[in-house]
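Q: 3D, please:
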Amino acid sequence: MNRRVLVTGAYRGIGAACALAFAATGARVALADIRRPDETAVAAAGAGAAETLALSCDVSDESAVLAVGDAVKERFGGLDVVVHCAGVIHEAPLLDTPVADFDRVIAINLRGSFLVGKMAIGLMEGTAEVPARVILIASDMAYYGRETFSPYVASKHGVLGLTRSWAKEFAPRILVNAICPGPIDTDMLGAANMSAEWRARELAIPLARFGQPEEIGELALFLAGSGGRYFTGQGVGSNGGSIMP
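A: The predicted structure follows:
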């Protein structure tokens, strides 16, 4: 896969797994994160990437996202694939959720998806025969909702809205899909973000385990590859059966 790929949220978790998955195909991979993307870039180079580019970026900041676009265009000349993984989660009862916390979640998860998607699509050419790919990260919660996670659920529901709208706007030269993970074994499921009660509830699914970030990386590769040629506007679940739409 000699393609030009941008992965956001690439420092750890799902983003790092996606970056390494594409690197292993020999892609040219740009890695953006608000924290130390250079560490993942070194790993991606070791995994077989044809070229890596590490970029610091707050995805909620338009100027920072545009600077990433400028750097990618200068180095790679354009983009064939973007996998937008940067995001945050927040658990609190509604009446204990300050507006500032709501604004932060929406800014990173939804505004960030809008800014990164808009920038990336502007760098893509793509054709009906060889379409470019936009892959956003939503959540299984976008479908079923969850008490005490309302800002997060709202943000990820909005990501599905962007996915469907862009899929219609840019077909057939750009295919736009969202991955909707269930519980994935990353820092996001840690005690700093989710209570022990909710971690236990996450395991009450048919496969009775947390998914691994590498499983999301494999799904991103599928959507970006020949097997994903007839997918657009979809929320694709890798969720252990947590939701069965």
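Q: rest of the way, CA atoms for contacts and neighbours
A: Fine.
Q: what's the helix or strand residue 15 falls within packed up against?
A: Assessed by DSSP states H and E, residue 15 sits inside helix 13-23. Applying 3 or more Cα pairs under 8 Å, 6 or more residues apart in numbering; DSSP states H and E, we find helix 13-23 packed against strand 4-8, strand 28-33, helix 37-47, strand 81-84, helix 213-224.
Q: need the longest strand for the protein.
A: Counting residues, the longest strand in the chain under DSSP state E turns out to be strand 174-181.
Q: got the contact list for that one?
A: Identification of contacts with strand 174-181 by Cα atoms under 8 Å, 6 or more residues apart in numbering yields 124-128, 131-140, 142, 159-160, 163-164, 166-167, 216, 219-220, 223, 229, 231-239.
Q: Can you go through the residues you listed and name the buried ones?
A: Listed as buried from the contacts of strand 174-181 are 124, 126, 131-140, 142, 159-160, 163-164, 166-167, 216, 219-220, 223, 229, 231-239; burial here means 16 or more other Cα atoms under 10 Å.
Q: In helices, which of those fall?
A: 142, 159-160, 163-164, 166-167, 216, 219-220, 223 (DSSP state H).
Q: structure for this one too, so we can compare:
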Amino acid sequence: MTETTTPRVAIVTGGSGGIGRAVATRLAADGLHVLVHYSGGKDRADEVVEEITAAGGVASTAQADVADEIEVAAMFDAVEQRYGGLDVVVHTAGIMPLSPFLELKLDDLDRIHRTNIRGTFVVGQEGLRRMRAGGALINTSTSVTKLQQVGYSAYVASKGAVEAITLMLAREMRGRDITVNTVAPGPTDTPLFTDGKSQELIDRIAAQSPMERIGRPGDIAEVVAFLAGPGRWLNGQIIYANGGVI
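A: I've put the predicted structure just below:
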């Protein structure tokens, strides 16, 4: 008699591009059924699903404002209805307006707070309420919380909040066999990082790493895949995935 196993299921927020896309395809390659979340990039999310299904995986899309608890609840309802449960939440969705502190528009600060902090709470609450034993919540921060580069004050403040709750959430999951970790990428070749930067500046940033390059989305996806799968003894940790910049 052949033993059947229930496929593990993941939601990847911000899965329509950049690091989120790499994470979604990597988890699908590991056999997870993946819901690819998007906010406004439906065409890009559809492309991710096409890529996954062409490789023999299972995936679909859902739209939601990550800071809207009603829309997020509907997205989690959808993943349970389609795939029968939930095991992994990878929260990569976020925004990064940059500005010197003294020139920062408070409306931009409010937008960053809403998406990056409130969104992390909304997605995390819904995910942890529904997640099966053996599950993993993986949030994203940034290595800039340690690098302390100028112009990133509002963004770093929002990601510092994400880091601050990581161990606390892991401890609150005591007895449920659920891990909570945060991955903090360094400079990575995505539009979020490269847009508005000259090639000369990108090359200068790349030279700071002992690896003499900036990260690739796949580099970050490998770390996430480990935390989502075999890395069960890593819990409550901030993992700075940056090639040795710090």
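Q: So after superposing, what's the score?
A: Their TM-score after superposition, calculated using TM-score structural alignment, normalised by the length of the first structure, is reported as 0.90; 236 aligned residues with a Cα RMSD of 1.8 Å.
Q: could the helices and strands packed on helix 13-23 of the first structure be laid out in CSV, adding distance to residue 171 of the first structure?
A: As requested, these are exported to CSV (distance: least, Cα to Cα, whole Å):
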stretch, distance to residue 171 of the first structure
strand 4-8, 19
strand 28-33, 24
helix 37-47, 30
strand 81-84, 15
helix 213-224, 15
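Q: So which of the ones you listed is nearest residue 151 of the first structure?
A: Counting by Cα to Cα, residue 151 of the first structure lies closest to strand 81-84 out of these; the figure is 18.9 Å.
Q: Could you identify the helix or strand that succeeds that closest one?
A: helix 99-105.
Q: Which residue is most remote from the mean position of the first structure?
A: Using Cα atoms, centre = their mean, the residue of the first structure lying farthest from its centre is residue 95. It sits 29.1 Å away.
Q: how near is that residue to residue 52 of the first structure?
A: Counting by Cα to Cα, to the nearest Å, the gap between residue 95 of the first structure and residue 52 of the first structure amounts to 45 Å.
Q: now residue 82 of the first structure
A: Distance from residue 82 of the first structure to residue 52 of the first structure, by Cα to Cα: 14 Å.
Q: do residue 78 of the first structure as well
A: 14 Å.
Q: These two: which is more packed in?
A: residue 52 (26 against 21; other Cα atoms under 10 Å).
Q: List the contacts of the corresponding residue of the second structure for the more buried one.
A: Alignment note (TM-score structural alignment): residue 52 of the first structure maps to residue 59 of the second structure. Residues in contact with residue 59 of the second structure (Cα under 8 Å, 6+ apart) are 28, 33-36, 49, 52-53.
Q: Likewise for residue 191 of the second structure?
A: residue 18.
Q: so what corresponds to it in the first structure?
A: Under the alignment (TM-score structural alignment), residue 191 of the second structure pairs with residue 187 in the first structure.
Q: Okay, buried residues for whichever strand or helix holds residue 43 of the second structure please.
A: Using DSSP H and E, residue 43 of the second structure maps to helix 42-54. The neighbour-count check on helix 42-54 of the second structure (16+ other Cα under 10 Å) flags 42, 45-46, 48-52 as buried.
Q: any idea how far the spatially most central residue of the first structure lies from residue 179 of the first structure?
A: The centroid of the first structure falls nearest to residue 85 when counting by Cα atoms, centre = their mean (2.5 Å). According to Cα to Cα, residue 85 of the first structure and residue 179 of the first structure sit 10 Å apart.
Q: so what sits against both of these two?
A: In terms of Cα under 8 Å, 6+ apart, residue 85 of the first structure and residue 179 are both contacted by the residues 136-137.
Q: residues in the first structure aligned with stretch 82-95 of the second structure?
A: Mapping stretch 82-95 of the second structure onto the first structure (TM-score structural alignment) gives residues 75-88.
Q: hang on, the earlier thing: mean deviation of whichever helix or strand comes after the helix holding residue 43 of the second structure from the first structure?
A: Counting by DSSP H and E, the next helix or strand C-terminal to helix 42-54 of the second structure is strand 59-63. In the superposition with the first structure, the average deviation recorded for strand 59-63 of the second structure is 1.1 Å (mean Cα distance after the TM-score superposition for the first structure).
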